[in-house]
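Chemist: My questions concern the predicted model and sequence given below.
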Amino acid sequence: MFYEPAKGHGLPHDPSKAIVAPRPIGWISTVNKAGEINLAPYSFFNAFSTRPFIVWFSSEGEKDSATFAEETGEFVANLVSRDLAEKMVRTAVDAPRGVAEFDYADLTMAPSRLVAPPRVAAAPAALECRVTEILRPKALDGTLTSAIVVAGEVVGVHIDDAFLKDGIFDIAKAGNVGRLGYMDYASVSEIFSMHRPRWGKD
């Protein structure tokens, strides 16, 4: 089949998120100037630079994570492991502002070193970030979309030593969780390696 997204797909459910998958989940913790703490998962999340180390998450609409990050200039991206998946989903609840998702999902907070937002204590890894820019993407016709893209430079990295093996982060042991389409998720359980070719050496 072929379809133009602006004209509709004619399927029972939108396949876009299933096609662009799996997507890593940024479990974003933020705090506003009043001290209110927010924790929410974002599947529009990734890294796009290593030097400097920069990650981003995209909020579809004015949600607390983007609002708080814009207000204070900081956020933490927590890694979702397989054993935390169910608690991660609980933090996606449409709770009113002021409700502590950490408490709602029975999660323990741990202090960050360089930023104000706490991190998820049980997460195998967490990235402390300072906001570098906030983008509001435009559609082809020039109108603003509802998306708010928050980019942040990673200023501190926490890794649970239990997930380090010979100096390498054990992704399979953590079972990194990714978002698929619909209500589906995936967890890393199998890893294979391939080396890029070098011109003239193969």
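Modeler: Nice, I can see it. Numbering: from 1, shown residues only.

Chemist: use CA for all of it now, contacts and neighbours both
Modeler: Fine.

Chemist: Any buried residues in the top helix by length along the chain, and which?
Modeler: For the chain, the longest helix by residue count, based on DSSP state H, is helix 64-72. Within helix 64-72, the residues scored as buried using 16 or more other Cα atoms under 10 Å are D64, S65, A66, T67, F68, A69, E70, T72.

Chemist: which residues in the protein form helices?
Modeler: Using DSSP H, the helices assigned to the chain run over residues 16-19, 64-72, 85-90, 101-104, 171-174.

Chemist: Could you report the separation of E62 from H13?
Modeler: As judged by Cα to Cα, to the nearest Å, E62 and H13 stand 25 Å apart.

Chemist: Strands of this structure, start to end?
Modeler: In the chain, the strands defined using DSSP state E lie at 23-24, 26-31, 37-42, 45-50, 53-60, 74-78, 109-110, 119-120, 125-135, 147-159, 164-165, 168-169, 177-179, 185-187.

Chemist: Any idea which residue is closest to the centre of this protein?
Modeler: The structure's the chain has its C-alpha centroid closest to G26; by Cα atoms, centre = their mean the separation is 1.2 Å.

Chemist: Enumerate every residue touching it.
Modeler: P41, Y42, S43, F44, F45, N46, F57, A77, N78, L79, V80 (Cα atoms under 8 Å, 6 or more residues apart in numbering).

Chemist: Put this next to the previous one:
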Amino acid sequence: MQSVEFDLDGTHRDKAYSILAGVITPRPIAWVTTKNEDDSTNVAPFSFFNCFGSCPPLVIFAPGNKEPGTPKDTARNIRRQREFVIHTVDATVAEAMCQSSASLPYGQSEIDTNQLTLVNSSSISTPRIAEAPVALECTEHSTIEIGSNRLVLGIVHKVHVRSGLMDPDSCRIDQRSYQPIGRMASPDWYCNTEKLFKMSIT
């Protein structure tokens, strides 16, 4: 099979984001709330995100910089507050998630412009979005900076799941009801999870 090679150490160094974001898909979306200094709530989506362990429950996402040397509001708020809430995204909140990625002046809340409802979290002071199918209350374990990359490692303390999506006894998700959307290539591509299939080890 023939292939085309892309050199991320040389010729294609400045295209690394578009190449990697185009081929490593679909990616789950972390829709993150944090508290601004004036106590307003910031919300922003990030698709460099996943779960990386269960003991302790560990999630990682990567809020980059607005511009070189200037962290995004989410990263600034987490460094100060040491807490955040990660929400997953389905079709019911997809448009609000997309619009919340627009740049706003610091302190102006995307919650108001997208008509979202905030409710109190159980274990942290940062509120969660009531309309989201899943919310993970997290505290910052650490933040690692590698070059211009910033990795936020969070410990999950509480998980809120919309009623009807998970059996409270077995703790098994109902795959027919839970249909999160995923991130595909930038800037505007997403995917849904309506068509699933099972594959078993023989």
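Modeler: Okay, I see it. Predicted model only: the values in this text are computed from it and were never measured.

Chemist: quick revisit: take the helices of the first structure and write them to JSON lines, including distance to P117 of the first structure.
Modeler: Supplementary listing: those in JSON lines, determined by distance: least, Cα to Cα, whole Å:
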{"stretch": "helix 16-19", "distance to P117 of the first structure": "29"}
{"stretch": "helix 64-72", "distance to P117 of the first structure": "9"}
{"stretch": "helix 85-90", "distance to P117 of the first structure": "17"}
{"stretch": "helix 101-104", "distance to P117 of the first structure": "12"}
{"stretch": "helix 171-174", "distance to P117 of the first structure": "23"}
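
Chemist: Show me the one of these that comes nearest S146 of the first structure.
Modeler: For S146 of the first structure, the closest of the helices of the first structure is helix 64-72, at 12.0 Å, according to Cα to Cα.

Chemist: Show where that closest one falls in the second structure, residue numbers please.
Modeler: Using TM-score structural alignment, helix 64-72 of the first structure lines up with residues 73-81 of the second structure.

Chemist: for the matching stretch, the distance to its chain's centre please.
Modeler: Computed by Cα atoms, centre = their mean, to the nearest Å, the chain-centroid distance of stretch 73-81 of the second structure equals 15 Å.

Chemist: Equivalent analysis for stretch 75-90 of the first structure, please.
Modeler: That offset, for stretch 75-90 of the first structure, works out to 9 Å (Cα atoms, centre = their mean).

Chemist: quick one: what's aligned to R90 of the first structure in the second structure?
Modeler: Using TM-score structural alignment, the partner of R90 of the first structure in the second structure is Q99.

Chemist: mind listing what N114 of the second structure touches?
Modeler: N114 of the second structure makes contacts with A96, Q99, S100, as judged by Cα under 8 Å, 6+ apart.

Chemist: Buried subset of those, written for ChimeraX?
Modeler: The ChimeraX command for the buried members of the contacts of N114 of the second structure (criterion: 16+ other Cα under 10 Å) is given here:
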select :96,100
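
Chemist: got the contacts of N114 of the second structure as TSV, with distance to A130 of the second structure columns?
Modeler: Output for these, formatted as TSV (distance: Cα to Cα, whole Å):
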residue	distance to A130 of the second structure
A96	13
Q99	17
S100	15
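
Chemist: what separates the residue nearest to V32 of the second structure when sequence neighbours are not counted from L58 of the second structure, distance-wise?
Modeler: Counting by Cα to Cα, 6 or more residues apart in numbering, V32 of the second structure lies nearest to I86, which is 4.6 Å off, once chain neighbours are set aside. I86 of the second structure sits 12 Å away from L58 of the second structure, taking Cα to Cα as the criterion.

Chemist: neighbour count winner among these two?
Modeler: A direct count of neighbours by other Cα atoms under 10 Å for I86 of the second structure and L58 places I86 higher, at 29 against 18.

Chemist: okay but that one is in contact with T34, surely?
Modeler: No - contact between I86 of the second structure and T34 fails when scored by Cα atoms under 8 Å: they sit 9.3 Å apart.

Chemist: Quantify the burial of A44 of the second structure by counting its neighbouring residues.
Modeler: Residues near A44 of the second structure, counting by other Cα under 10 Å: 23.

Chemist: give the contact list for it.
Modeler: By Cα under 8 Å, 6+ apart, the contact list for A44 of the second structure reads W31, V32, T33, T74, M97, S100, S101, E110.

Chemist: Mind putting those residues into CSV with distance to V159 of the second structure?
Modeler: Shown next, in CSV, are the contacts of A44 of the second structure (distance: Cα to Cα, whole Å):
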residue, distance to V159 of the second structure
W31, 14
V32, 14
T33, 14
T74, 20
M97, 19
S100, 22
S101, 24
E110, 23
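
Chemist: Just the buried residues of those.
Modeler: Among the contacts of A44 of the second structure, those classed as buried by 16+ other Cα under 10 Å are W31, V32, T33, T74, M97, S100, E110.

Chemist: which two from those residues end up farthest apart in space?
Modeler: Across these, the longest distance by Cα to Cα is 14.6 Å; it joins T74 and M97.

Chemist: check contacts around the equivalent of E133 of the first structure over in the second structure.
Modeler: Under the alignment by TM-score structural alignment, E133 of the first structure pairs with S142 in the second structure. For S142 of the second structure, the contacting residues are V152, L153, G154, by Cα under 8 Å, 6+ apart.
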